[in-house]
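*Asks:* Mind looking at a prediction? Sequence and model below.
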Amino acid sequence: MKHVILATVSAMIMANAVAATTTCPPIQSITQTQMATGGYRYEASEPDGRLWKDESPLASASYLADSTFHNAQYDVETEAVICTYRGPMGNDASFSVTLKPVSGWNLTPAAGYWRGTYCEHPEVSKCEFSHQ
């Protein structure tokens, strides 16, 4: 009986580890830090401690405030999810944050806006994905 209970608990833990669901970070959770060489570094933390990050040497101080979520893309070769944020039409604001490695990446069918490895929608939640 103990073995059956232990096997059931182990299976539940493994299922939870395999079925993580994530989205790109909401713009409000991204921090912007000025780099000594110019431009800005962008970062956001995941609950599991992993870090979304990237640098934009040409970015100005207003980019974070001027941008909204634009798209997500999965890069199969590097096992990375890249999230891009852009300013409104006529505004140069644009930056990305990247999370890697993202092993076991898979689409979340309920979101419905993924086209292969690319998702574009103004709502971050519409580009949800699952991973291990």
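*Replies:* Done, it's in.

*Asks:* contacts and neighbour counts: CA atoms only from here.
*Replies:* Noted.

*Asks:* In this structure Lys100 contacts Val81, no?
*Replies:* Yes - contact status for Lys100 versus Val81: in contact at 6.7 Å, counting by CA atoms under 8 Å.

*Asks:* Which one's more surrounded, the two?
*Replies:* Val81 (24 against 16; other CA atoms under 10 Å).

*Asks:* any idea which helix or strand carries the more buried one?
*Replies:* strand 80-86 (DSSP states H and E).

*Asks:* same question, Ala72
*Replies:* strand 68-75.

*Asks:* any idea of the angle that strand forms with strand 80-86?
*Replies:* 160 degrees (axes from the mean of the first three to the mean of the last three CA atoms, to 10 degrees).

*Asks:* adding another structure so you can compare the two:
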Amino acid sequence: MNLNRALWLYAMLAVTGHAYAQTSSCPKPADIKQYRMDKGGYSYVADGPQDQKWTGENETSQELRMASLKFTAANYKAMNDERNSMPTVICDYEGAGYDAVRLTLKPVHQFSPATNTSWQDSYCKANDNLKCAFNHQ
């Protein structure tokens, strides 16, 4: 009886441990919203996983031509110093002229590159945001 209970408990812990793992990617450029900030510049927001938000801002930027943005790269920054207080995924986009946006998602716990992606260590360069998909909890 105790062996059955222990096996059942182990099985439930194994399933529960994997239940929250998910695969995400940087947002598609079309999903990024641009908002004018009160003191100048713009902020950028896109929906993220688990009710999180991808966010970015540039206090000196002009209004971007959002339709021209293309995904270019992603980067994972572990929590390793006072500048990086939470594990973070950073997504870069470039567009017409000098148009560019950088979005961050934090915290990103238990990061690992998704299979069949373009990640090289903690950096991913690709023209398709799905080629920089990542696993996390």
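*Replies:* Okay, I see it. As the structure is a computational prediction, the values presented were derived from the model and not from experiment.

*Asks:* still on that earlier bit, once aligned to the second structure, how far is the strand holding Ala72 of the first structure on average?
*Replies:* Its aligned residues in the second structure lie a mean 0.7 Å from strand 68-75 of the first structure after superposition (mean CA distance after the TM-score superposition for the first structure).

*Asks:* Packing partners of that strand?
*Replies:* Counting contacts by 3 or more CA pairs under 8 Å, 6 or more residues apart in numbering; DSSP states H and E, strand 68-75 of the first structure packs against strand 80-86, strand 118-120.

*Asks:* among those, which is the most enclosed?
*Replies:* Greatest average neighbour count among those goes to strand 80-86 (a mean of 21), per mean count of other CA atoms under 10 Å.

*Asks:* so it corresponds to what in the second structure?
*Replies:* Across the second structure, the stretch matching strand 80-86 of the first structure (TM-score structural alignment) is residues 88-94.

*Asks:* mean offset of that stretch relative to the first structure (after superposition)
*Replies:* By mean CA distance after the TM-score superposition for the first structure, the fitted stretch 88-94 of the second structure averages 0.5 Å away from its aligned residues in the first structure.

*Asks:* Need the residues that contact that stretch.
*Replies:* Residues from elsewhere that reach stretch 88-94 of the second structure (CA atoms under 8 Å, 6 or more residues apart in numbering): 26, 29, 68-79, 100-108.

*Asks:* hmm, try it at 7 Å
*Replies:* If you take CA atoms under 7 Å, 6 or more residues apart in numbering as the criterion, stretch 88-94 of the second structure is touched by 26, 69-78, 100-108.

*Asks:* Show me the contact partners of the strand holding Ala72 of the first structure.
*Replies:* In contact with strand 68-75 of the first structure (CA under 7 Å, 6+ apart) are residues 27, 80-87, 117-124, 127.
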